[in-house]
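Q: need a structure here:
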Amino acid sequence: MIKFQERIIDFSLLILAIFFAIYARDIDVDYITYIKAFVIYWFFSTLYYHFSLTTRKGNIKIDYGISYSTSFAIFTGPLGAFLFEFVLRFTIYFYKKITNKADSEEFLDTLYNIGSFTVCGVLAYSLYHWLISFFMNFPFGYWILLLIIVAVVFITSSMFLLLISIIDGQVHSWKDVPKYLVSGRSSLDIWKITISNGLLLIFLQMKFWDLVIVLFIMNYILSRSIYSKSQSIQHKNERDYFEQLAYTDFLTAIPNRAAMGKMMELLATKTEPIAIIVTDIDYFKKINDSYNHAVGDRVIQSFASILQTKLGDSENVFRSGGEEFTIILQGLDYRTCVDKIEQVKHYVTDNHVTSYYQDDIVHIHFTASFGLYYFIPAQLSIEKGYIEADTLLIEAKNKGRNSLCYDRHQA
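A: Predicted coordinates:
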């Protein structure tokens, strides 16, 4: 029922556009002039479509881009605007069909675009011819009027979308209304549309066809440059995001073993001493067997949070596998490294994890063992330093767990 009501609005706008076109009876300019303007606008508007941004508000698909329909409608009248929108929107429709970019409701969306753009064009045409003689009495009156017209057209098109959103159930209170009226456009967009359409209208009225084409070409080059830069930024953000995913542990959101390997490569020739600490949770299998893996995951997350919180932002904590973590301390002397890890060990012992198990809240106490090795990577390979730290962890486990074993390399 909602979809039917949405489409009633679409068809109502289309019928209203057809009525305005029939009522106008004729185009406001001679046919030769109209054909010239039509071909130029159609060609460049089709090119510009590639630079539009498609987004969705719930079930509503919206294409955002700079439109030149306002100047065309003011120049040619309601019938001229309808014919132009009809051809342009179906050109875009068939392009999407051929390139497999059309969705299941693309045809109905095309009818909506024809209706809404034509109705907005007729509104712009009416306002211009009603008010131009008045505004021409003021300095910059032409541009003030164009700015008002573009703003009114923008608000009107937003109202169409708002009405559909209300019927679709996406607007739940009056607080949701402003985001539909102002989202998708900035004040800079309105100024760009005003200046572009204002200049185009002047050139059309004076039949300066070469200037019309030059302005379209300039806008095309500028739009392409901005679009290319925005695409480059988007691709970089996507690469950064996926790279972050590749080096981040999903469960704990801290760097994973791959990130640890990358860090170790950077530290391989370091001439200042570092400490590598390998640690894991004592009797972790027993925790999993006594409860379940969800509780076990909660314990791992708590341990990771403790390591990050107690060691500070300047340290490097990695989940190197299962319940095992690796810590790299830099810029600290041997004794300070040992003391910091001792503090972490005691903090783990003194705290507990709260989790849900079989509809009950359980408090789980756990401990951890640590192996710390202090060395200079330029004197001892970082791989051997890691092995030494891992051996010290095993020694701590053999001592009864909840222990810290540490040693340093003697050059």
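Q: use CA for all of it now, contacts and neighbours both
A: Noted.
Q: quick one, longest helix in the protein?
A: helix 209-246 (DSSP state H).
Q: ok, then the element right after that one?
A: Where DSSP states H and E defines the elements, the next helix or strand beyond helix 209-246 is helix 257-267.
Q: right, and the helix or strand after that following helix?
A: Heading C-terminal from helix 257-267, the first helix or strand you meet, by DSSP H and E, is strand 274-281.
Q: so what does that next one touch, helix or strand wise?
A: strand 324-330, strand 368-375, helix 382-398 (3 or more CA pairs under 8 Å, 6 or more residues apart in numbering; DSSP states H and E).
Q: which other helices and strands does the second one contact?
A: Spelled out, it's strand 368-375. So strand 368-375, by 3+ CA pairs under 8 Å, 6+ apart, packs with strand 274-281, helix 334-350, helix 382-398, strand 404-408.
Q: if we go to 7 Å?
A: For strand 368-375, the packing partners by 3 or more CA pairs under 7 Å, 6 or more residues apart in numbering; DSSP states H and E come out as strand 274-281, helix 382-398, strand 404-408.
Q: contact partners of it?
A: 273-282, 334, 345, 385, 388-390, 392-393, 396-397, 401-409 (CA atoms under 7 Å, 6 or more residues apart in numbering).
Q: so what's the closest residue to Ser381 other than its chain neighbours up against?
A: Excluding its sequence neighbours, the residue lying closest to Ser381 (CA to CA, 6 or more residues apart in numbering) is Ala268, at 6.8 Å. For Ala268, the residues meeting the contact criterion (CA under 7 Å, 6+ apart) are 377-378, 381-382.
Q: one more sequence to fold, the one below, so I can look at both together:
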Amino acid sequence: MMLSRARKLIFAVFFTSIAIAVYSQPFTANDTYFTALFLYWLFSSLYSHLRVVDKTKSNIPVDYGINYSLSFAIFAGPLGLFIFEALFRLTEHITKKWLKTAEPDEWLHTIYNIGSFVTFNSLAFYLYHLLYPFFDRIPFGFWLLLFLLIVIVSLLTDIGLIIVFHIVGDIRTWQEAIDFIKTRSWFDMGKASLTNGLLLIFLEEKRWGMLISLFLLNYFVSRSFFSKSQSIQHKIERDQFEKMAYTDFLTGVHNRAFMDKKIAELNQTNEWMSVVVADIDNFKKINDTYNHAVGDQVIRHFASTLQRFLNKDDFLFRSGGEEFTIFLRNRTFEESVQLVETILQAIRESVVYVEYEAEERLISYTSSFGLYFFQTGGHVSIEKAYVYADQLLLQSKNCGKNRVSVKYEGTA
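A: Okay, the predicted model is just below:
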């Protein structure tokens, strides 16, 4: 388990928070405190499933949601905060276990969250009382102090996580640590300071209606953003799955399924285009002389060379084995033929660096092409054009290979 390596640090932070809570100044456990405790626990628990969780580092989640701990720490002190954090984090832990969404080492996450939030926000509690007399004398001093405390707590939280990530091996360099800290948003910290500042004011004035209204407003706004974020994420995932479904795993170009999809679309365009079918000459000899791994490297080289000469309107597909199909668009017949002859020469003059039997070898090869130029939407479909281009490829093979055979269907 990843966090097991950081077990000593996690328990050190947790027991530090206990020591701070026990030896801090006592707080008054009255009706005001228990009302605040209930409301903070309720809305923090409701809000927890709307938080943005980043797992870019290993399988350890990093929570970037708004946290209400600062205002509660200033209101109730370290011991009161410890009670709140323990209640809230244990509720979160039990909920995740019940819903079967708990991470590996979830109990270590819970202990670390209690320890870190109590420790860092307790420091903010003491800094608040130390600095408040100074900030109270300047315009907007209260809000500036709250923002300063949020920045300090956020920085300490990030440093704590960086140490944990370093121990488990997910952050190894200073640059990675700096990049991690840079993911913290100034806008989010400003939002957190404003929220905690208003909550603290409402707490001190016992304006429970305003406090509940602020919690509800924050919840509904966060829920709206969360829903939009989920929709965007789902679209990204669908796009990724679609890309995987239409991508050849070996070469990274489009596969035969995407070729069929594009044929259905382009058959309706009534445009002039060239269907080109190409393959590697004597490819079986390459596999027999070396092995299939070397053959795969040659196929990848062939695909990348073809791709290099195409523009954004063209399409390249791996239509099978060492065979590739190209749709050349927005070109005249002469331009299409000239481009294919340029590709043919580039392949003829290139070499592939491969690893074979622990040595680097140089392999040269040639290719053959069949090009059929026609207008879509007429009596010749792209499916038929592909068959004709494949026959022209066979003609190139029969005529000695390393050449282009072409046919111009109709008049452009």
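Q: superposing both, give me the TM-score.
A: Superposed pair, TM-score by TM-score structural alignment, normalised by the length of structure 1: 0.92. Supporting alignment: 408 aligned residues with a CA RMSD of 2.2 Å.
Q: roughly how far does the spatially most central residue of structure 1 sit from Tyr227 of structure 1?
A: Most central in structure 1 under CA atoms, centre = their mean is Gln234, positioned 8.2 Å from the mean C-alpha point. Per CA to CA, to the nearest Å, Gln234 of structure 1 is found 10 Å from Tyr227 of structure 1.
Q: what about Ala102 of structure 2, is that helix, strand or coil?
A: With DSSP: H, G, I helix; E, B strand; the rest coil as the basis, Ala102 of structure 2 sits in coil.
Q: my guess is it contacts Glu92, does it?
A: No. In this structure, Ala102 of structure 2 is not within contact of Glu92 by CA atoms under 7 Å, at 9.5 Å.
Q: returning to that earlier point: ChimeraX command to pick out the buried ones of the contacts of strand 368-375 of structure 1?
A: Buried subset of those, written as a ChimeraX selection, criterion 16 or more other CA atoms under 10 Å:
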select :273,274,275,276,277,278,279,280,281,282,334,345,385,388,389,390,392,393,396,397,401,402,403,404,405,406,407,408
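Q: in the stretch 51-200 of structure 1, which spans are strands?
A: Along the stretch 51-200 of structure 1, the segments classed as strands by DSSP state E, counting those that start in this stretch run 53-57, 60-64.
Q: and these: which comes nearest Lys179 of structure 1?
A: Closest of those to Lys179 of structure 1 is strand 53-57, at 10.4 Å (criterion: CA to CA).
Q: what residues sit buried inside that closest one?
A: Neighbour counts over strand 53-57 of structure 1 (16+ other CA under 10 Å) mark no residue as buried.
Q: which residues are in contact with it?
A: Outside strand 53-57 of structure 1, the residues that touch it by CA under 7 Å, 6+ apart are 61-65.
Q: quick one on the thing from earlier: so which of the helices and strands packed on strand 274-281 of structure 1 is the most surrounded?
A: Highest mean neighbour count of those: strand 368-375, a mean of 27 (counted as mean count of other CA atoms under 10 Å).
Q: superpose on structure 2 and give me the mean offset of it.
A: Its aligned residues in structure 2 lie a mean 1.4 Å from strand 368-375 of structure 1 after superposition (mean CA distance after the TM-score superposition for structure 1).
Q: swap in stretch 106-114 of structure 1?
A: Stretch 106-114 of structure 1 sits 1.8 Å off on average (mean CA distance after the TM-score superposition for structure 1).
Q: that stretch: which residues count as buried?
A: By 16+ other CA under 10 Å, the buried positions in stretch 106-114 of structure 1 come out as 106-107, 109-114.
Q: what's it in contact with?
A: Identification of contacts with stretch 106-114 of structure 1 by CA under 7 Å, 6+ apart yields 10, 13-14, 85-86, 89-90, 93.
Q: try it again at 10 Å.
A: Contact with stretch 106-114 of structure 1 is made by 7, 9-15, 17-18, 60-63, 81-94, 96-97, 103, 115-116, 118-119, 160, as judged by CA atoms under 10 Å, 6 or more residues apart in numbering.
Q: separate out the buried members of the contacts of strand 53-57 of structure 1.
A: Buried by 16+ other CA under 10 Å: 62, 65, out of the contacts of strand 53-57 of structure 1.
Q: JSON lines please, covering the contacts of strand 53-57 of structure 1 and showing distance to Val338 of structure 1.
A: Formatted as JSON lines, the contacts of strand 53-57 of structure 1 follow (distance: CA to CA, whole Å):
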{"residue": "Lys61", "distance to Val338 of structure 1": "59"}
{"residue": "Ile62", "distance to Val338 of structure 1": "59"}
{"residue": "Asp63", "distance to Val338 of structure 1": "60"}
{"residue": "Tyr64", "distance to Val338 of structure 1": "59"}
{"residue": "Gly65", "distance to Val338 of structure 1": "60"}
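Q: name the nearest of the contacts of strand 53-57 of structure 1 relative to Leu329 of structure 1.
A: Tyr64 (50.2 Å).
Q: nearest residue to Tyr64 of structure 2 other than its sequence neighbours?
A: Nearest residue to Tyr64 of structure 2, sequence neighbours excluded (CA to CA, 6+ apart): Val52, at 5.6 Å.
Q: touching, Glu176 of structure 2 and Ile162? I think so.
A: Yes. Counting by CA atoms under 10 Å, Glu176 of structure 2 does reach Ile162; the two are 9.1 Å apart.
Q: the more surrounded of these two?
A: Using other CA atoms under 10 Å as the criterion, Glu176 of structure 2 and Ile162 rank with Ile162 on top: 21 against 14.
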